[in-house]
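J.: Give me a model of this one.
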Amino acid sequence: MKYHSKKKAIVLLADGTIFYGKAIGDKEGTAVGEVCFNTGMTGYQEIFTDPSYFGQLMVTTNAHIGNYGTNPDEVESDSIKIAGLICKNFSYEYSRPSANMSLLEFLEKNNLFAISDVDTRALVSYIRDNGAMNALISTRVNDIETLKKELAEVPSMEGLELSSKVSTTEPYYFGEENSAYKISALDIGIKKNILRNLAKRGAYIKVFPYNTSFEEMSKWNPDGYFISNGPGDPEPLTEAISTTKEMIESNKPLFGICLGHQVLALANGVSTYKMHNGHRGINHPILNLVTGKGEITSQNHGFAVNREQTEANSALEITHVHLNDDTVAGIKMKGKEVFSVQYHPEASPGPHDADYLFDQFFEAIKTSRN
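T.: Below you'll find the predicted structure:
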């Protein structure tokens, strides 16, 4: 194994708290963003390439990162989207036969600065108590005061529009052209696995940029509409919210996931808010209020839908709640085939409890066509 000099590095939080570690590989640098943590035991490659994490420093709570390498089939976008990585033990070697490169090579290919040897248990405990906040990681360990000034200039995630940073710039197609159904998807940070799940159920998808008008999306004469996941605060997405209102008025089936769920709520006059920590992991418990069944789900969001306003809205019904904190995890419009969830049914890290939501969407499309 090639020897890698481990340069000293730090995690500097916005409140001035410092955690110490070492740079991964030979790379020196500084990276800034909102610090958050994911509790998943596996799936680091999917996490790093998920557009919903754009602009965030990712703390992985699993003690070992990199031990199974990387595989080109396990990416959720065309590049790494996190701003930086913070972990405990980083594996420079990997043992999975299907991997094509080490995680270090993958990080270097994507020019991502990362640090290891951080007491991630202490860091996560601190974030849990004090909330998600801006932070930076750096090898400039002797330049703390300058780093503090640089960190103070970083904008808060609250009020930050980031979909434009990760959305496609031109429409594109996904799936087989002769498929049974056509779906217009609004890309506000879409994951590839969502498109795979739609396509394997018989859909040909046209994916549109985040600021596309409803008129443009409807020209394709789709059988249904989809609003994707994505990063940042949903409230600045005024064009997407306006387009969603017209999707609703079209009376065609509409399905939203994660940020798309929040946009659907905003289109119905329900506000969203920034959570203390957010939900990021692969074992979050959900209660389906329609069936009475529990679901184990994959989640990644730092904003949530206002529950009181949702309950007071005569057009909406809460279909799912998060069992840890009773936040809104799913909504449906009464009398319409319009629904959304705050979690990721396309991410099946073990349980496939939420797969039915895609089937539900296609059943609605079949019914609306008859």
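
J.: Every contact and neighbour count from this point should use C-alpha atoms.
T.: OK.

J.: A240 sits in which helix or strand?
T.: Following DSSP states H and E, one finds A240 within helix 238-249.

J.: And this one, please, so the two structures can be compared:
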Amino acid sequence: MTTSTRGTAKVPAVLVLEDGRTFRGRAYGAVGETFGEAVFSTGMTGYQETLTDPSYDRQIVVATAPQIGNTGWNDEDDESRRIWVSGNVVRDPARVPSNWRAKRSLDDALVEQGVVGISRIDTRALTRHLRERGSMRAGIFSGTALSSASGAGVAPEAELVERVQAQPHMKGASLYEEVATKEAYVVPAVGEKRFTVAAVDLGIKGMTPHRMAERGIEVHVLPATATPDEVYAVEPDGVFFSNGPGDPATADGPVALMSAVLERRTPLFGICFGNQILGRALGFGTYKLKYGHRGINQPVQDRTTGKVEVTAHNHGFAVDAPLDKVSETKFGRAEVSHVCLNDDVVEGLRLLDQPAFSVQYHPEAAAGPHDAAYLFDRFVSLMEGQRA
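T.: Predicted coordinates for the structure are as follows:
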């Protein structure tokens, strides 16, 4: 429930966590109530790309950088058709945006799209709490949403906690279909067309097919419910599985589709949710991380080269695969190709007997560093090798 209201900077608001911890501040964006999984993102910039990333569906995103909104909101950097986060938490919102491309403020964008937020809270204390206790269900309440259900004035904290605890958990949530495109569309190659790729949309960001198009790839973006016949109807040189939200343990359809692609030995590339889908297709399990990886400054080592990349992440689940041995799967030998240097979480997989690989992070660099751009070139090399 939201009520879009401008001029809300003095409206009281409260963030309530499922374990009873509360943070009181001021409304930021729309006024009302919202629920989601409270997570923190460590990027110092790139908030527009973060908020419009479908992977953040049903999450309340806490910005660890103290001041957010300095560059406003423009019409070029959206990564999808709308803001997907359930709520936005900032410490010190910029009073006036300053960027030549800005069309409106971040606050204006949140109001226009009915996204409830909160500002003027201690985001450092909140982040430390989430690191210690783990990501958890939360709610933001402002305006009439702070009223008691009994009609007896302001709701007591215990009542707000009960509202939060009544919400579904992220574990077991199937969300990829609700964020994916319903109709197929094509992103044409830039310059001469070299390859055709079928991209399965599980929550794809707009920059991802653009990065492939820059390399001469015509990208056919297909719904998450695409069948093998629909994938191969575009006569693809390669198949791509995108990022997306929710628990990969619920994604039986995409796992079956990826298995069909692997059986035909078509060059395959997956990112984020697509990495978890590949893990499941290979017979590995997945599990929920305590607080996940989110931001544009996560260190990952590419084990095939030994190089360390600074990468963009948004994932709360990971693949449970052995780090130090080659695994035998029904599609051939597989190994962990990338690993997070902070906590040894699996950040990539590759097959040794056929052209398929994946990474857990976002190589499209929107927003984020360009260290991982080579992965799109690696995908091109696989398609070149298959064609040869």
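
J.: Does anything pack onto the helix holding A240 of structure 1? Which helices or strands?
T.: Judged by 3 or more C-alpha pairs under 8 Å, 6 or more residues apart in numbering; DSSP states H and E, the packing partners of helix 238-249 of structure 1 are helix 214-218, helix 259-267.

J.: deepest of those, which one?
T.: helix 259-267 (a mean of 28; mean count of other C-alpha atoms under 10 Å).

J.: what residue of structure 1 takes the place of P322 of structure 2?
T.: Aligning on TM-score structural alignment places P322 of structure 2 opposite E308 in structure 1.

J.: Am I right that its match is in a helix?
T.: Yes. Under DSSP: H, G, I helix; E, B strand; the rest coil, E308 of structure 1 sits within a helix.

J.: Ok, which of the helices and strands packed on helix 238-249 of structure 1 comes nearest P231 of structure 1?
T.: Closest approach to P231 of structure 1 among those (C-alpha to C-alpha): helix 259-267, 7.2 Å.

J.: immediately after that closest one, which helix or strand?
T.: Using DSSP H and E, the helix or strand that follows helix 259-267 of structure 1 in sequence is strand 272-288.

J.: how far apart are the helix or strand that that next one is followed by and its match in structure 2?
T.: Later in the chain than strand 272-288 of structure 1, the nearest helix or strand by DSSP H and E is strand 294-305. Here the mean offset of strand 294-305 of structure 1 against structure 2 after fitting is 0.6 Å, by mean C-alpha distance after the TM-score superposition for structure 1.

J.: And strand 294-305 of structure 1, what does it pack against?
T.: By 3+ C-alpha pairs under 8 Å, 6+ apart, strand 294-305 of structure 1 packs against helix 259-267, strand 272-288.

J.: of all those, which lies closest to V75 of structure 1?
T.: That would be, of these and by C-alpha to C-alpha, strand 272-288, which comes in at 16.5 Å.

J.: What angle do helix 259-267 and that closest one make with each other?
T.: 110 degrees (axes from the mean of the first three to the mean of the last three C-alpha atoms, to 10 degrees).

J.: okay, now the match of P322 of structure 2: neighbour count?
T.: Residues near E308 of structure 1, counting by other C-alpha atoms under 10 Å, number 11.
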